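> return atomic coordinates for the entry below.
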Amino acid sequence: MESHILKHANDRTEIFQPNERLDHLISRLRIMLEPIQQEVNQSFSNPEYPVIGIVGCPRSGTTFMTQLLAATGAVSYPSNLLSRFAYAPYLGALIQQLLMNPEYDLGNEFSDLRSRSEFSSNVGKTSGALGINEFFHFWRRFFPIHDPGHLTEAELGQVRIDNIRQELASIQSVYRKPFISKIMMLQYNLAYFAEKMPELKIIHVKRDPLYLMQSMSEARVKYYGSDNIWWSVKPKEYSFLKDASPATQVAGQVLFTERAIQNQIKDLPEDRWFEVSYETVCKQPREFIVNLADRFLMPEFVRDLSQIEATYKSGNTIRLSEHELKHLKKEYQLLEASQE
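This next block holds a predicted model:
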């Protein structure tokens, strides 16, 4: 399947342009360090702790959700620093502990390096060494496709699930905690991956479709400088949507992604998945965490909620013109009616 992410790399706006010098440096390190990870993998078979996967449409609040749960201290997560070692995450986790964990800092030698993960992002990108990272470079290593999207039966057979589980286990062995990450590479085939990965627990973040479509339309312009280029995940219906108008593409991306996720998780055991709206989490974040801990049978989530605010400001504000919003809503309703 054609990769729009690679095909349109040079079309990105300046802030999202690839960094060739960084890519070259990481490639050099990968040649030296990836064999070490492969050797480490032989010591692991499956994660000891739960792996919590965050799914949902882009711009639905998945980054915020990961930041929120990471703030409880109950889970480990992929940081911007760890992502630089996506090809050797065990070493990356050890290096992060060495540099960033105050418990290993003699005389505050590295205190100037430490940062906190803040509740902010720019189209899923965060700042700071310990900021939340989408970890795409890690997940893509095990998949036959580059863009996150629906996988055929043949493509599923090519996913190296055993290696995924070994490397997640190696990360957990460093932090001794459950691991939480966005899993957009898995989200259109969740039933399959849930069966193959019994440690996987899924949080589905939903958001009001109108604000979701508005944010996705803005993301296209922010990322590519135009709303004419497809951005982010590809539902199974991508072949139908790829030649449609930008408004129809965005509406379909939202509608078909939400339906695909819901259809995949609805038959899983209740302790394997939790569905929540972005709006609800913003209004009652602590109550959400308590409910999640109960549903997932993970009391560690509620041991310390001191870093969790009573409420968070929602990003649901009108920013597009009335005409643009009406057009998006109409396209969504037309697609929805066509599926009934």
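
> use CA for all of it now, contacts and neighbours both
Noted.

> so residue 218 is in which element?
If you go by DSSP states H and E, residue 218 is part of helix 209-224.

> just the strands from the stretch 51-200 of the chain, written as ranges.
Counting by DSSP state E, counting those that start in this stretch, one finds strands in the stretch 51-200 of the chain at the ranges 51-55, 179-182, 200-206.

> can you tell me what sits against the last one?
Contacts to strand 200-206, defined as CA atoms under 8 Å, 6 or more residues apart in numbering, come from residues 50-57, 60-62, 65, 194, 258, 261, 271-278, 296.

> picking up where we left off before, want to throw the strands of the stretch 51-200 of the chain into a markdown table with mean neighbour count and distance to residue 33?
As requested, these are exported to a markdown table (neighbours: other CA atoms under 10 Å; distance: least, CA to CA, whole Å):
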| stretch | mean neighbour count | distance to residue 33 |
| --- | --- | --- |
| strand 51-55 | 25 | 24 |
| strand 179-182 | 24 | 22 |
| strand 200-206 | 22 | 27 |
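
> ok so, going back, quick one: work out the angle between the helix holding residue 218 and strand 200-206.
100 degrees (axes from the mean of the first three to the mean of the last three CA atoms, to 10 degrees).

> buried residues in the very next helix or strand once past helix 209-224, which are they?
Counting by DSSP H and E, the next helix or strand C-terminal to helix 209-224 is helix 238-241. Residues 238, 241 are the ones in helix 238-241 that count as buried (16 or more other CA atoms under 10 Å).

> check what contacts helix 238-241 and list those residues.
Counting by CA under 8 Å, 6+ apart, 248-249, 252-253 sit against helix 238-241.

> could you also give me the structure for this second sequence? I'd like to compare it with the first:
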Amino acid sequence: MDSTHPIRPLLRLASQGISALEALCFGSRGPQMPPLFIAGLPRAGTTLVYQAICAACRVAYLPEFTSRFGFGPAFAAKACALLANPPTSFESRYGASMSLCGPGEGINWNLYFDKRRYYDDLSALPKSDARKLIATVGQIERIANGPFVNKNLRHMQRLNVLADLFPNALFLFVLRDPEMVAQSLLKGRKELYGDAHAMFSITPRNGYPTERTPEQDIAVQIESLLAEIETFVNTVSKSRCLALEYEQFCNSPNRMVMAVVDQWRQAGASVESLTELPDQFSIRRQPASQEFVQALQMHGLMPWPGDWRTRVACSWLGRGQEGETRQEG
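From the prediction side, this is the model:
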């Protein structure tokens, strides 16, 4: 939410009152296990990976219901814990689970972070907000009796803040061939806004070039976000950062989720396995236009991964284990 929006003070006041009630009901201490934050490229499969982890394991997460009840994330999590079974649906639309009790991004983050800003350190966050965020993650962990996991692409704009707030947290970056990401981003612009030039998802830190085509826009956007990951990984301990390629995940979701879980357990999380996932998830793949190919090549994004595996110097899960992924159309 824009920090100057006139309704923001009212929302914050409501949030403060409900936060006090949540503290009375669920306590105010932080999480006892390392949280897992999922971020990465937009339209790269972050939502599916998030849904798979929540289906396969006993974990704590912000339900999609928080998109309607963002003031009380712990109350929303408790309601879903009482009313619904563990999530098993993998349906979503542009990052939102179709089930209200399915894994959600958590609109409550928008009460503390302006979606138009990048946050480089904890000094930009009031101490009272920091305490509430830490308490919320701890509350949801206790409600679910499992470690907290959350996917939100806006985490890309506040990675350092999250790393400081939760010093033992892990970060999982979901990446995908930019040729596929680019086409999906262009489709999203047209479907959601009816305009190929409309900004969709995260704006690059330094904005866009002044004279550009949609293809150039999107190439800049993808390169900028990969550079954000590269910078962050070089700032924090590399042992806290994991990378997962969407194509490999779809080829073997059970193996890739267990690779994430193994790293999470090594960091100190107690993760209980619940159920098997499908053997594979299908991927739609089609060649990009010549305009996209030229723009992606200009920004070092084709052929993929090029030198990005070296530049994003974290643990690449499943690296070197190739397989054929079922593809559609």
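
> care to give me the TM-score?
The TM-score (TM-score structural alignment, normalised by the length of the second structure) is 0.78; 293 aligned residues with a CA RMSD of 3.1 Å.

> for residue 147 of the first structure, find the nearest of the strands of the stretch 51-200 of the first structure.
Comparing these by their distance to residue 147 of the first structure (CA to CA), the top pick is strand 179-182, with 14.2 Å.

> check the fit of that closest one onto the second structure and give the mean distance.
Strand 179-182 of the first structure: mean distance to aligned residues in the second structure after superposition is 1.3 Å, counting by mean CA distance after the TM-score superposition for the first structure.

> where in the second structure does that strand align, residue-wise?
The alignment of strand 179-182 of the first structure onto the second structure (TM-score structural alignment) spans residues 148-151.

> excluding its backbone neighbours, what's nearest the aligned partner of residue 54 of the first structure in the second structure?
Aligned by TM-score structural alignment, residue 54 of the first structure pairs with residue 38 of the second structure. Spatially, and ignoring its direct neighbours in sequence, residue 38 of the second structure is nearest to residue 151 (4.4 Å; CA to CA, 6 or more residues apart in numbering).

> please report how far the counterpart of residue 60 of the second structure in the first structure lies from residue 239 of the first structure.
Matched across to the first structure, residue 60 of the second structure falls on residue 76, judged by TM-score structural alignment. For residue 76 of the first structure, the distance to residue 239 of the first structure equals 37 Å [CA to CA, to the nearest Å].

> and for residue 202 of the first structure?
Taken as CA to CA, the span from residue 202 of the first structure to residue 239 of the first structure is 27 Å.

> so for residue 227 of the first structure, which of the strands of the stretch 51-200 of the first structure sits nearest?
strand 200-206 (22.8 Å).

> so where in the second structure does the closest one end up aligned?
With TM-score structural alignment as the criterion, strand 200-206 of the first structure aligns to 169-175.

> what residues in the first structure pair up with stretch 246-256 of the second structure?
Going by TM-score structural alignment: stretch 246-256 of the second structure matches residues 278-288.

> end to end on that stretch, go ahead and measure it.
Start-to-end, stretch 278-288 of the first structure (CA to CA) is 10 Å.

> any residues touching it, and which ones?
Applying CA under 8 Å, 6+ apart, the set of residues contacting stretch 278-288 of the first structure is 60-61, 205-208, 305, 308-314.

> repeat the analysis, applying 6 Å as the threshold.
Stretch 278-288 of the first structure has contacts (CA atoms under 6 Å, 6 or more residues apart in numbering) with 61, 206-207, 311-312.

> widest-spaced pair of those?
206 and 311 (17.7 Å).

> roughly how far is the match of strand 200-206 of the first structure from the heart of the chain?
Computed by CA atoms, centre = their mean, to the nearest Å, the chain-centroid distance of stretch 169-175 of the second structure equals 8 Å.

> mind checking the SS state of residue 242 of the second structure?
Under DSSP: H, G, I helix; E, B strand; the rest coil, the three-state class of residue 242 of the second structure is strand.

> for burial, what's the neighbour tally of residue 198 of the second structure?
When neighbours are defined as other CA atoms under 10 Å, residue 198 of the second structure has 15 of them.

> how about it, what's its partner in the first structure?
So, by TM-score structural alignment, residue 198 of the second structure is matched to residue 229.

> now its match. Nearest residue, chain neighbours left out?
residue 220 (7.0 Å).

> likewise residue 142 of the first structure?
residue 160 (5.2 Å).

> look up how far residue 92 of the first structure lies from that neighbour.
Counting by CA to CA - residue 160 of the first structure and residue 92 of the first structure are separated by 21 Å.

> which of the two has more residues huddled nearby?
residue 92 (22 against 13).

> how about the contacts made by the more buried one?
Counting by CA under 6 Å, 6+ apart, residue 92 of the first structure has contacts 82, 85.

> now do 10 Å
Counting by CA atoms under 10 Å, 6 or more residues apart in numbering, residue 92 of the first structure touches 33, 37, 79, 81-86, 98, 171, 174.

> next: residue 230 of the first structure.
With CA under 10 Å, 6+ apart, residue 230 of the first structure has these contacts: 4-5, 8, 217, 220, 224, 238, 241-243, 246, 249-250, 253.

> give me the buried subset of the residues you listed.
Buried, going by 16+ other CA under 10 Å: 5, 217, 220, 224, 238, 241, 246, 249-250, 253, out of these.
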